[in-house]
Structure formats: C-alpha cells, structure tokens
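**Student:** Structure for this input, please:
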Amino acid sequence: MIESPAIPIYLLAFMLVLGPLVFLHELGHYFAGRWFGVKAEEFSIGFGREIAGITDKRGTRWKFGWLPLGGYVRFAGDMNPASQPSQEWLALPAHERARTFQAKPLWQRAIIVAAGPIANFIVAIVILAGFAVLLGQPSTPPVLATVVAGSPAAAAGLQPGDRITALDGRAIDTFSDAQDYLILRPNEAIKVDLVRSGRPLRLDATIGVREMKDRFGNVARIGMLGISSGEPELRRVGLLEAPIVGVTETWRAVQTTIDGLGQIITGRRSVKDMGGPLKIAQVSGQSLTMGPYAFVFLIALISINLGFINLLPVPVLDGGHLLFYAVEAVRRRPVEPQVMEWAFRGGLIAILALMLLVTFNDLGAFGVWRNLAGLIG
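**Tutor:** Got it, this is the predicted structure:
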C-alpha cells in the first residue's frame, strides 16, 4: 500500500481539477452570451468577497472569490436567482436593455444556459478522443476464456467460449462493457444474453461481491461474476474517428452516472457512497501522484459529472432554468415570478442539504466521526 499524498497535494490537485473546469463551464455561458450580444457584467471563479480582479474594455469584471467551490457569470438584466427582470431592468434605456439577458428570445436564453454544461462535455470528449489516439481503444471481444469454479458465473451456467451479447438488455460489444456494467451492481440479479456454439441463450445470474483495496488503502465493494477474457486487445484510432470515440466514451460515462444515481434513488446503493468536495480533493490528489494519464482521465470524468449534474432539472442549476424555459415555450408565457422565486428557494435548500450530506459522508470517510466517537468514549 502506498502512503496517501500530503494535504497540500490534495489542495493543489483539487484546484487543478475544479478551477479549470468551472472556468470552462462559465466560459461556455460567457461566449454564448457574447455571441448573442448579451453584456456580461461579472465573471467570477469562486463565490463570496472578491480577492482579485480586473475589468476589461467591454465592462466585464473578471474576478476571483474567496470560496473556490464554483463560479458564475452575471449577465446584464440577470438580476436575481430566478433570472426575472427587475424594476431596474425596466428602467434601462432601450439600447442598454437590448444587450441584457432578459431581452433575448427564449431560444437564445436557452442556448446561453445550456452552453455551460455543453462546454464540460466538450472538454471530456476532447480528452477521451486524445486518449483513444494515443493509447488505442479497448476492443477485447466479450468471449469468456475462463469461468472460475464456484463463482456466480459458474452457478448461472456460463461456460468458456460463451459470447456475452447483453446484460439485462444492455448491449455488450466488448469485454470492458461487461466489466463496467457488473462492477456497479454487486448482489443484483440479472439476465445474461449470450451465444453458445452459434445458439442464443438467456441465463439468470446473481452478481457476486468483492471488496477491493487500492494502492492508497481505499476499500470499495464491486460486482463480479468470476469470468475472464483472453488477451486484452487495443484498436488503433485515427484522428478522424477520434471525435466519434470521444462522444461514445462520454456517453458511456453519462450512462454510468445515471445508473449510479438510479441505484441511490431506488435504495440499491447507499447514500454514503456519495462524495463531495473533500472526496474530490482526495481522489484528485491520489490521481495526481499516479501520473498525468490518470490525472487527466479524472479531469474528463469530473467534467462529465459537472455537465450532467448541472443539467438536472433542479432550480438554481442550469437544468432548472431550462425546465422553466421549456414550460414557458409550451405555455407561450413565462412562469409567474412568485412561482419561480419559491421554486428557486426550494432548489437552493435542496442543494445546500445535499452539500451537507456529502460533506458529512466525506468527513466520515476520512475517519472524523470515528475519531470523535473514540475521544468521547
């Protein structure tokens, strides 16, 4: 087991991961707004009191806040959390009002809001496409070379030479697809579709559980069947195909995120598995010590999750704004300001509660509660 990095490494890695990703997310909003002629009044990395900043010739204040857990772009006319026009906006001269966020058509406002998460997905696509060109694409066929005696696979009746085609209806193209699906589902009963000697079969299987400890001592419970493939195969990827591979791998990561969220909602996975900023800092620091490939790959994964989370239809998040825009498009008039105000208050409370929960989980993972119990006892 390797000793975990020191706290300064955690902090450095956290800032190297989250800082650029938040900046690029907000830059997506900024450039989309600029494309449609909206004036950006503030561009902030971090929240709270300004530490340092500069105002450009367009009148945008670029600044750093003292709490580096996010960021924002404030457009002219976007004067409250629900993006509702205020009396100040109504009092603006016509030429200034035309450069505000609220003066733009609904479709332009929707693009400006969606541009942040889209920027995060683009970052991930570029990184994963680059990895495909440099390292190749895993393409080991989902054909079983061995089935461990006494394993869940053996109990289900799987045999060497079987080619897995689907797991619970999800198509399996490579052995990596099967591994990714199984790892997230310990103790779950599934249907295994396969081809044996040219004949299609469907078998019932219950995924087993294995506790894995990584080089830093972190323990995780993962699903396993007790199967292995032949020699790993990597397929060379050209520059023209790389963007397609990047999109495909990004979508696979989104599916994994959706699967994990669904398991937590349905109670198949504990909420204790959810991590927050402290967990991100820990994983970032550990990935940084493992080398540039591991660290950049983590940046891609966090960028995907940042984009996905921001698209959730929760007021305060980008997805909440898009939800209200969709309602506005159907109703052909905006949602009433008081309804939006209460919705955004509720969304803010939900986000704060989630932050408290994941921080509580993070502190537990670091052993804080166990140590406190020992001191009190």
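**Student:** Please count neighbours and contacts with C-alpha atoms only from this point.
**Tutor:** Fine.
**Student:** The strand or helix carrying residue 254 - contacts with which helices or strands?
**Tutor:** Following DSSP states H and E, one finds residue 254 within helix 242-265. If contacts are counted by 3 or more Cα pairs under 8 Å, 6 or more residues apart in numbering; DSSP states H and E, helix 242-265 sits against helix 106-135, helix 292-310.
**Student:** Would you do the same for the sequence below? I want to compare the two.
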Amino acid sequence: MLFTIIIVLFSLIALTVLHEAGHFLLAKKFGVKVEEFGIGYPPKVYGKKFGRTIYSLNLLPFGAFVRILGEEDISDSQESFSSKPIWQRALILLGGVVSFWVVAFLIFTLIIGVGGVPTAITDDFSPAETSAYVQILQVSPDSPADLAGIKPGDIITKLKVKSEKLKVEEENISQAKEVQNFVGEHKDEEIIVFLQRGEENMEIALIPRVNPPQGEGAIGVILARVANLKYPWYQAPIQAAKLTFQQTKAIPLALVKAIKSRIGGEKDSGLQFVGPIGIGQIMGQAMHQGWGNYLMLIAMISIWMALFNILPVPALDGGRLFFLVIELIKRKPVNHKIEQRLTAAFFFLMVALMALVSIKDIIRLF
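**Tutor:** Here you go, the predicted structure:
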C-alpha cells in the first residue's frame, strides 16, 4: 500500500515537473530570466543556485513551479517575461501545455513498441501474435456486478453455473458474445465469474437480473474484446501520434456526451468528477492491473491535464493566453491589476471546487 502511494505521488509530481520544464526551457530559449525552479511547494527544504536560477526542493509534495521574472509583476528588465513579444510569451505559456502531449506521445510509443496497446476488437477479428481477452470497461452502480465487487479493468477468464463449467477445456473466454450468451441463458441463477485483476485471480458469485433497468445488461457491465496490438519499433511513433490525437479528440466528445446524459436525467452517465484523492485511488487500481494499464492511465491523465490547462480560464495557461489575445487585438496589455484579481479569484474558486470534490472522494472511500 505504501509503495503504491509513493509511486502514484511520484507520478503526479513528475507530470507537473515536466509541465513546468516546458515553461522553463522556452523561457531560457527566449532569454527570459527564470529565478527559481521548484519541486513541491514552499516552505523550502533545500535550494542550490546554478547559473542564474535557484533549483529547490520544497516541503509540500503537491507539484512544481517556475518563478519567471516579470510573469507576475511588471518589470522593466529586458530579461523579463513582460518585455518579450507576444508570440514569445505565448510560446512560453504553450510550452507547459504541449509538454503534457509530449509525455502522452512518449508513453504511447513505449507501450505500442514494447508490450502492445490494449485495443477493442470485434469477435470475428483474429489478432496475430497475441491472444484476445474479454475485459470489463464499465460497471453500473448498484448492479449485480457492482454489489459483487467487480471493477472496471477486470478480465473475465471463465464462467460457471455453481459447480458446472461453461467449457470442459481450460481455456480463457476470448469473445464478448460468449459471456453475453452465457449470462442470458442463466438469468436468476447463481453463476461464478472467474476474474483476473492484475496478477490476482479470483472467483465472484452473482445472480444475473431477469429485468435489468433500461440501458443496462443482466449483470450491469459493459464488455469489450481486447487485444494488445504491437507494432514494429519504427511504426510505434506513428501509431503513438495517431493515438494521442485520437484521445485528444475523444476526451472532450465523451465529456460533452456524459454531461448531456447527466442533464437528461440518466442514472449512469459515465461521468464522475474526482479530485486528487480520487485520481490517486484510480491510479492505484490501475497499478494493480499491471504496469501497462498504469502507464496507459498516466498518458490519459497527461492528455486530460493538457486539455484542462488550455481552457481560457484565468489561473490556467489558457487564461494567460486569452489575455495575450486581448492584448494583441487591443494593441495594449490588459490592466495588470484586473488580470491579477481575476487570476486570484479563479484560483481560489478552483481550490474550493477541488476541496469539495476531495471531500466527496473521501466520503466515497468510506
């Protein structure tokens, strides 16, 4: 448990460090003075100056930061952020956002080239050099699967009716329709579901419903037939770039669809807001399902963070870019005090929302 917490915390800190490194490198490139590059937040534990920048380790392990001359306060120095042309300031801000996409691309390249990327396939597709498996993608709340303890990411290996085997041979179920047909034939009977969760194998008993709610199956899960599709090393970067683009496009579309479903009153819209605690819990679950799943989740979180950070909201990089667009149109900077007040207001609003969601995460845990 402690090892999992350390790995999850290290991963999240590493993402923020790489994000800040994007700002840092482009600031250096354009001759902007970076006063400090810190890991964690103050109070400072240790700091060492190399060149003209202080590199520090700080007590609160919740991220990282760069302190750039002239970014928060107006400075007349030629090395300040505020003195640089709009296009250079925009690239410095975009550096942090783009770094998230770069991280996702590199992780996808590693997964695709080494272990293969989990990909949903049809039942009639026969993947070469790899075996397919049936994985649970989503579990409906209060369904038989949910009450029995089945979780997203679990792999169904076998099914039984009490002591009767579904098949005589000891083979993994490899098609989603096998599970669907079996469950349909044994509604209102106790069945045993054999699951693989990471390196752990388990047996779970449940009773499929005869009349499930609309939009849910007899046991309340969404299944997919999955195979780890691997590509030659020289094709891996191309496939990784495609996957990064596809997920960047798919995430906002899925979010909009889920919000519309929630507004429409659907019980299970697939939308669940979580804070740092909830994200840490999800990452811990992914780690127990194997390092491949964990790395996939890190890549997806990285894309989420890129999309979130690019939003035109004060206190985010996208908000700072929005102010630059206004400056470009008006041909003069936005009033510094107004920008600071808006940034502070939205920062405290986001902190309050994060605290509220974190409280809900804690309640959900217990």
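**Student:** TM-score for the pair, please.
**Tutor:** Superposed pair, TM-score by TM-score structural alignment, normalised by the length of structure 2: 0.68. Supporting alignment: 288 aligned residues with a Cα RMSD of 3.6 Å.
**Student:** ok, back up a step: single out the most deeply packed of the helices and strands packed on helix 242-265 of structure 1.
**Tutor:** helix 106-135 (a mean of 21; mean count of other Cα atoms under 10 Å).
**Student:** Mean deviation, it versus structure 2?
**Tutor:** Helix 106-135 of structure 1, aligned to structure 2 and superposed, deviates on average by 0.9 Å (mean Cα distance after the TM-score superposition for structure 1).
**Student:** For that helix, grab the matching residue range in structure 2.
**Tutor:** Mapping helix 106-135 of structure 1 onto structure 2 (TM-score structural alignment) gives residues 86-115.
**Student:** mind checking how far the matching stretch is from the chain centre?
**Tutor:** 14 Å (Cα atoms, centre = their mean, to the nearest Å).
**Student:** Same check on stretch 106-120 of structure 2?
**Tutor:** Taking Cα atoms, centre = their mean, one finds the center of stretch 106-120 of structure 2 at 16 Å from the center of the full chain.
**Student:** what's the answer for stretch 71-82 of structure 1, then?
**Tutor:** 24 Å.
**Student:** Same question for stretch 26-42 of structure 2.
**Tutor:** 26 Å.
**Student:** Where does it end up in structure 1?
**Tutor:** Using TM-score structural alignment, stretch 26-42 of structure 2 pairs with 32-48 in structure 1.
**Student:** Enumerate the positions of that stretch that are buried.
**Tutor:** Across stretch 32-48 of structure 1, burial judged by 16 or more other Cα atoms under 10 Å covers 32-33, 36, 38-47.
**Student:** that older thread, and the helix holding residue 254 of structure 1 against structure 2, how far off on average?
**Tutor:** Using mean Cα distance after the TM-score superposition for structure 1, the mean distance for helix 242-265 of structure 1 is 2.9 Å.
**Student:** now the angle between helix 292-310 and the helix or strand just after that helix, please.
**Tutor:** For helix 242-265 of structure 1, the following helix or strand on the C-terminal side (DSSP H and E) is helix 277-289. Calculated by axes from the mean of the first three to the mean of the last three Cα atoms, to 10 degrees, helix 277-289 of structure 1 forms an angle of 150 degrees with helix 292-310.
**Student:** on average, how far is helix 277-289 of structure 1 from the matching bit in structure 2?
**Tutor:** Helix 277-289 of structure 1 sits 2.3 Å off on average (mean Cα distance after the TM-score superposition for structure 1).
**Student:** State the span of structure 2 onto which that helix is aligned.
**Tutor:** With TM-score structural alignment as the criterion, helix 277-289 of structure 1 aligns to 276-288.
**Student:** Can you give me the buried ones in the matching stretch?
**Tutor:** Buried-residue list, stretch 276-288 of structure 2, by 16+ other Cα under 10 Å: 276, 277, 278, 279, 280, 281, 283, 284, 285, 286, 287.
**Student:** Is it correct that the last one is in contact with residue 294?
**Tutor:** Put plainly, it is residue 287 of structure 2. Yes. Using Cα atoms under 8 Å, residue 287 of structure 2 is in contact with residue 294, at 4.9 Å.
**Student:** gap between the two ends of stretch 23-38 of structure 2?
**Tutor:** 13 Å (Cα to Cα, to the nearest Å).
**Student:** now what about that stretch, what contacts it?
**Tutor:** 52-58, 64-69, 79-81, 88, 91-96 (Cα atoms under 8 Å, 6 or more residues apart in numbering).
**Student:** So residue 281 of structure 1 sits against residue 13, correct?
**Tutor:** Yes. Applying Cα under 8 Å, one finds residue 281 of structure 1 in contact with residue 13, separated by 6.7 Å.
**Student:** In structure 2, what residue spans correspond to helices?
**Tutor:** 2-29, 86-114, 144-148, 176-185, 236-263, 276-288, 291-309, 317-330, 336-365 (DSSP state H).
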